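Visitor: predicted model and sequence below, questions to follow.
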Amino acid sequence: MPGRVKKRSPLKAPERPYIAIGLEGSANKLGVGLIKHSPDGSVDVLSNVRHTYITPPGEGFLPRDTAQHHREWALTIINDALRKAGESLHDVDCICFTKGPGMGAPLVSVALVARTLSLLYNKPLVGVNHCVGHIEMGREITGAQNPVVLYVSGGNTQVIAYSQQCYRIFGETLDIAVGNCLDRFARVINLSNDPSPGYNIEQEAKKGKRLLPLPYTTKGMDISLSGILTSTEAYTTDKRFRPNGPSAEDGDDIITPQDLCFSLQEHVFAMLVEITERAMAHIGSREVLIVGGVGCNERLQEMMGVMASERGGKVFATDERYCIDNGIMIAQAGLLSYRMGYQTPLAKSTCTQRFRTDQVHVAWRA
């Protein structure tokens, strides 16, 4: 039987350096980054600047207020990114922006900035799928070749694998995303939003001592998280719950916020590991790449690492510079598209809140 022929990537090394600027603003983080692709095949991150809109404890961020934050900070963040990169907008080859998915008003605000820069400097626009941006930056930073991708963030939860120039969705949440689930519970127990509610949930979970029973809902390759959120919230009305921790008179049968954070994380992450393992078995991959803001969670990386090692595999993940929404991931995915000849006409530089990962033609991969 003849051996399998390894397909070459259709993306060849550039004949000259290419530079792209990326603008990301699909949620409460405004990010701008510049990236360079060189003829020797190297990829250099020239700058990666970000500013986060943070609300008071117990409050989420509204689209209108988030969009206003992005408009107020856009010029400052762009200038800071250009200064750190040592480049000007005259030097870039294309201006990349997040087309979707995300929150409508913030997306539109950043797209408007990108269109303005395109007209002022006569540079082509490239609209980028937010999810594909996470994947391509993760692949570039970690060196993962053909992984099963677990994409977990505030607005998205998907298990993805590449096939025939498309990122196919194997499984996803049927209701709310894992980041949204964690953030909403953080608001229930009044955790700070600085630096993020999910990060503060993670820190509280490390102090938890009791694993409380919660719904575990996997449906084939999909998961449901609304039920486990409701059940976890219900514990806060239990007579055993102590919002400020145990007192001297309390016995052992009490429930603390730390116990709830620990229990919620353990159940949700176990569900994610299960559906990721199924995808690995299906495609025969031994690599897992975790991307998205929740991908920074060390406990999730640890649990996924145990599963992968039992299968003789490996987990790839990045730190908060690239896991959390950023402009450089938009620049990377946009520049890959641009080098394959793709541009977004000004008349079509609109935003799509429900821009699916599997709607993108991944022309730069074999």
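Guide: Arrived safely, thanks for sending.
Visitor: contacts, neighbours, all on C-alpha from now
Guide: Will do.
Visitor: helix or strand: which one has Phe262?
Guide: Assigned by DSSP states H and E, Phe262 belongs to helix 257-283.
Visitor: what does Glu172 give?
Guide: strand 167-172.
Visitor: after that strand, next one along is what?
Guide: helix 178-188.
Visitor: quick check: angle from that following helix to helix 257-283?
Guide: Counting by axes from the mean of the first three to the mean of the last three Cα atoms, to 10 degrees, helix 178-188 lies at 170 degrees to helix 257-283.
Visitor: contacts for the helix or strand where Gln332 lies, please.
Guide: Element membership of Gln332 [criterion: DSSP H and E] is helix 327-339. Applying Cα atoms under 8 Å, 6 or more residues apart in numbering, the contact partners of helix 327-339 are 11, 18-24, 30-35, 45, 47-50, 94-98, 126-128, 130, 132-134, 136-137, 322, 343, 362-364.
Visitor: just the ones of those in helices?
Guide: Among the contacts of helix 327-339, the members falling in helices (DSSP state H) are His130, Val132, Gly133, His134, Glu136, Met137, Tyr322.
Visitor: between those, which is closest to Lys206?
Guide: Tyr322 (23.5 Å; Cα to Cα).
Visitor: burial measure for the closest one, as a count.
Guide: 22 (other Cα atoms under 10 Å).
Visitor: quick one, what contacts the spatially most central residue of the chain?
Guide: Residue closest to the average C-alpha location in the chain (Cα atoms, centre = their mean): Gly292, at 2.1 Å. Going by Cα under 8 Å, 6+ apart, Gly292 touches His134, Tyr151, Val152, Ser153, Cys323, Ile324, Asp325.
Visitor: pick the one among those closest to Leu211.
Guide: Looking across those and measuring by Cα to Cα, the closest to Leu211 is Val152, at 22.8 Å.
Visitor: okay, pairing it with this:
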Amino acid sequence: MVIIVGFEGSANKFGVGVIKDGEILSNPRDTYISPPGTGFRPPDAARHHRNVALRILKEALTEAKVKVSEIDAICYTKGPGMGAPLVSTAVVARAIAQLWKKPLLGVNHCVGHIEMGRLVTKADNPTILYVSGGNTQVVAYSKQCYRIFGETLDIAIGSCLDRFARVIKISNDPSPGYNIEQFAKKGKKFIMLPYVIKGMDMSFSGILSHVTKLAKTKMGSEEEMAQFKNDLCYSLQETLFAMLVEVTERALAHTGSTEVLIVGGVGCNIRLQKMMEAMCEERGARLCAMDDRYCIDNGAMIAQAGLCAFNAGVRDKLSDCSITQRFRTDEVDVIWRIDYKRIKAGVI
């Protein structure tokens, strides 16, 4: 029996999760929310993380009914993410690990999302769409590495949605993307927007510029403007998600996988899940999707990825337990996974 405590704080959410041999014992988190029409500043998010860290840790341990003596290791988000929040989270994790005399492991945030998705959905060897505020990637496993088949060339899809929410003054509570989803449900007219796919990569900055210009130049009555806002949210979602589905479908065809796993905060969008599900049905594949408990940044995903690494024998020196804002998904040695193609070929 191995028990891992994971700390996540790469952006505006701070979470602590406790995992015991793949069972989620607890997963509380707290979100820093900025006023409507604004984004959040990394120093403010870092201050929030420091203020709530001990409370969230206590909640996690109390809910999990775990004693300090039973914990095998502490894990934290090493990157990618925003510098100040990452540092605050790493400092808390380092302090706790030394205070409790436990091994400390740095975890890749993206791999944390993937391993959480595989755990919750029971996905075997899926093609993965990772969509969040800071990342947009289409990923598949091969030869002990999560390889990137396609990604954003500029801003992430979550960042695109968040920035547009600021333009039209949508609330950040509980999140800009969620509120755009609700406005989109009331959209009646599809407005043509740029559709930018280059090979297997996507670009969102031009779409954001175009839809921002439309939002700022439209004139009309209060009722007309309200409906126009709904139509823009609807059109933006449809365009962005169609791009994601197209690239994911190409990767699915290339890998020969029969599963698509959606992870990351944007992944809990119901419209995205329905569009992806329609594609999967046409290809005889299964959609593996989750709700906001596991899609949105959380401590349990870091604990689960840490558990995989810990069981595979990974141990980090305290001096190596720093942070990095740029830590690509394909830089991680995924030594805990089996290479399915090599097994089929009879190599292993």
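Guide: Perfect, thanks for sending it. The model shown is predicted, which means the values in this text are computed figures rather than measured ones.
Visitor: picking that back up, the helix holding Phe262 of structure 1 vs structure 2, average offset?
Guide: Once fitted to structure 2, helix 257-283 of structure 1 is off its aligned match by 0.4 Å on average (mean Cα distance after the TM-score superposition for structure 1).
Visitor: list the buried residues for that helix?
Guide: 257-280 (16 or more other Cα atoms under 10 Å).
Visitor: which position in structure 2 aligns with Gly334 of structure 1?
Guide: Residue pairing (TM-score structural alignment): Gly334 of structure 1 is matched to Gly306 of structure 2.
Visitor: ugh, typo on my part, it should be Val148 of structure 1
Guide: Under TM-score structural alignment, Val148 of structure 1 pairs with Thr127 in structure 2.
Visitor: now swap in Cys94 of structure 1 and tell me
Guide: Alignment note (TM-score structural alignment): Cys94 of structure 1 maps to Ala73 of structure 2.
Visitor: next one: His69 of structure 1
Guide: Per TM-score structural alignment, His69 of structure 1 is aligned with His48.
Visitor: so what's the residue count around Met1 of structure 2?
Guide: Neighbours of Met1 of structure 2 (other Cα under 10 Å): 8.
Visitor: look up how far Asn230 of structure 2 lies from Asp190 of structure 2.
Guide: You called it Asp, but residue 190 of structure 2 is Phe. As judged by Cα to Cα, to the nearest Å, Phe190 of structure 2 and Asn230 of structure 2 stand 10 Å apart.
Visitor: for Ile223 of structure 1, which non-adjacent residue is closest in space?
Guide: Thr173 (4.9 Å; Cα to Cα, 6 or more residues apart in numbering).
Visitor: from Val91 of structure 2, how far out is the counterpart of the one you found in structure 2?
Guide: Matched by TM-score structural alignment, Thr173 of structure 1 corresponds to Thr152 in structure 2. Thr152 of structure 2 sits 31 Å away from Val91 of structure 2, taking Cα to Cα as the criterion.
Visitor: counterpart of Met307 of structure 1 over in structure 2?
Guide: In structure 2, Met307 of structure 1 lands on Met279 (TM-score structural alignment).
Visitor: doesn't that match belong to a strand?
Guide: No: counting by DSSP: H, G, I helix; E, B strand; the rest coil, one finds Met279 of structure 2 to be helix, located in no strand.
Visitor: corresponding residues in structure 1 for stretch 89-107 of structure 2?
Guide: So stretch 89-107 of structure 2 sits over residues 110-128 in structure 1, by TM-score structural alignment.
Visitor: in the matching stretch, which residues are buried?
Guide: So for stretch 110-128 of structure 1, counting by 16+ other Cα under 10 Å, buried means 110-115, 117-118, 123-128.
Visitor: do the same with stretch 68-81 of structure 2
Guide: Ile71, Asp72, Ala73, Ile74, Cys75, Tyr76, Thr77, Lys78, Gly79, Pro80, Gly81.
Visitor: shouldn't the third one be in contact with Phe7?
Guide: No: using Cα atoms under 8 Å, Ala73 of structure 2 is not in contact with Phe7, being 11.4 Å away.
Visitor: following the helix holding Phe262 of structure 1, which helix or strand comes up?
Guide: Counting by DSSP H and E, what follows helix 257-283 of structure 1 is strand 287-291.
Visitor: what residues sit buried inside stretch 303-317 of structure 1?
Guide: For stretch 303-317 of structure 1, by 16+ other Cα under 10 Å, it's Met304, Gly305, Met307, Ala308, Lys314, Val315, Phe316, Ala317.
Visitor: ends of stretch 190-207 of structure 1, how far apart?
Guide: For stretch 190-207 of structure 1, the end-to-end distance is 17 Å (Cα to Cα).
Visitor: buried residues in that stretch?
Guide: Leu191, Ser192, Asn193, Ser196, Pro197, Gly198, Tyr199, Asn200, Ile201, Glu202, Glu204, Ala205.
Visitor: how about that stretch, aligned to which bit of structure 2?
Guide: Using TM-score structural alignment, stretch 190-207 of structure 1 corresponds to residues 169-186 of structure 2.
Visitor: between the helix holding Phe262 of structure 1 and strand 287-291, how many degrees?
Guide: 140 degrees.
Visitor: what packs against helix 257-283 of structure 1?
Guide: strand 148-152, strand 157-162, helix 197-205, strand 222-223, helix 226-234, helix 298-310 (3 or more Cα pairs under 8 Å, 6 or more residues apart in numbering; DSSP states H and E).
Visitor: one more time with 6 Å
Guide: Where contact means 3 or more Cα pairs under 6 Å, 6 or more residues apart in numbering; DSSP states H and E, helix 257-283 of structure 1 is packed against helix 197-205.
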